[in-house]
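[1] Show me how the following folds:
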Amino acid sequence: MADQHRGTCFCGAVEVSASGEPIDMGYCHCGSCRAYSGAPFVAFTIWPEDRVEVTGHVGSYDKAGTSERVFCSRCGGHLLLRHPHLGLTDIRAGILPSVTFTPRSHLNYAARVMPVRDGLPKFSDMPVEIGGSGELIVE
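    Sure, this is the predicted structure:
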């Protein structure tokens, strides 16, 4: 049986669970992630959408028609982003405490507001596999 990871929103009213292991982990520096989180960048874990379940009362917002941001309708805690055009769900790294966060890259690094020198690959936008240019920025 696959590993089951569980976490909750800030108030505990919404539970998020994911089975197995994430297929990718990293950081996003895009303006939307920065504005939504109020942070210079966010940490993400990527899962196939069929391995993620959400229970409880959630709200959502889809600014551009490509990524649905899901939050607790009670406390407003950020939970995940659904990317239906990719069949993927981005669960914020802090939501599932049993997942060891091991970032592999930075996305949208051209939009950064804070440089990060950690030796990880830094994509100008996104990898080719998910619709980006695949261009890397040298640290």
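[2] all contacts plus neighbour counts: C-alpha atoms, from now on.
    Will do.
[3] quick one: the helices in this protein?
    Secondary structure of the chain (DSSP state H): helices at 31-37.
[4] now the strands for it?
    Along the chain, the stretches classed as strands by DSSP state E are 4-8, 15-19, 24-28, 42-48, 52-55, 58-61, 68-72, 78-83, 88-92, 105-107.
[5] Go through these and name the closest to residue 133.
    Taking C-alpha to C-alpha, strand 105-107 is the member of these nearest to residue 133, at 11.1 Å.
[6] Second input sequence below; structure requested for side-by-side comparison:
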Amino acid sequence: MVTAHKGTCFCGSVEIEVSGAPEGMGYCHCTSCRAWSGGPVNAFSLWKPENVRVTKGQDLVGEYAGVPNSKRRFCKQCGGHIMTDHPEWGVTDVFAAAIPSLIFEPGVHVNYAETVLPMRDGLPKYRDFPAEIGGSGKKVAE
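    Modelled structure (predicted):
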């Protein structure tokens, strides 16, 4: 049985569905994600692109690419953030908060060198990204 989770933008005009299991979950502390999310840290859930579908309101989905590997998607009606495509890594980040039924189980912190909200939770904290996705692979202390 394939697990599916449904979510929406802030106003509910755009609906999404993710299926299967996420490729990973965690926290991003980079300046870009903080500015986009409006918070001190962004909780992400990464999915294979084929497991993410817009099921309603596709015509209301806008896109902004502020950095080369992030195509951020949002609702043009309410401005609510929906997801970020990362084509270089072959994943789509669906904001964990946009999927209410998903049990968020973070496994990593990325871009922790940029943090403005230190989190002492025992999870690995990468200065930038793990080496397998093009980062330095260097970890930093809590």
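[7] need the strands of structure 1 in TSV with distance to residue 138 of structure 1 and mean neighbour count, can you?
    Below are the strands of structure 1 laid out as TSV (distance: least, C-alpha to C-alpha, whole Å; neighbours: other C-alpha atoms under 10 Å):
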stretch	distance to residue 138 of structure 1	mean neighbour count
strand 4-8	35	18
strand 15-19	34	19
strand 24-28	16	20
strand 42-48	20	21
strand 52-55	34	15
strand 58-61	34	16
strand 68-72	30	20
strand 78-83	28	22
strand 88-92	26	22
strand 105-107	12	24
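[8] Please tabulate those strands in CSV, including the columns distance to residue 119 of structure 1.
    As requested, these are exported to CSV (distance: least, C-alpha to C-alpha, whole Å):
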stretch, distance to residue 119 of structure 1
strand 4-8, 28
strand 15-19, 29
strand 24-28, 12
strand 42-48, 16
strand 52-55, 30
strand 58-61, 34
strand 68-72, 29
strand 78-83, 26
strand 88-92, 22
strand 105-107, 9
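[9] mind checking which of the ones you listed is nearest residue 117 of structure 1?
    For the strands of structure 1, proximity to residue 117 of structure 1 was assessed by C-alpha to C-alpha; strand 105-107 is nearest, at 10.7 Å.
[10] against structure 2, where does that closest one fall?
    Strand 105-107 of structure 1 lines up with residues 108-110 of structure 2 when matched by TM-score structural alignment.
[11] and that stretch, how far from structure 1 on average?
    Averaged over the aligned pairs, stretch 108-110 of structure 2 sits 0.6 Å from structure 1 after superposition, using mean C-alpha distance after the TM-score superposition for structure 1.
[12] Can you give the distance of that stretch from its chain's centre?
    Relative to the centre of its chain, stretch 108-110 of structure 2 is centred 12 Å away, using C-alpha atoms, centre = their mean, to the nearest Å.
[13] related to what we said a few turns ago, would you tell me which of the strands of structure 1 gets closest to residue 121 of structure 1?
    Of all those, it is strand 105-107 that lies closest to residue 121 of structure 1, at 4.9 Å by C-alpha to C-alpha.
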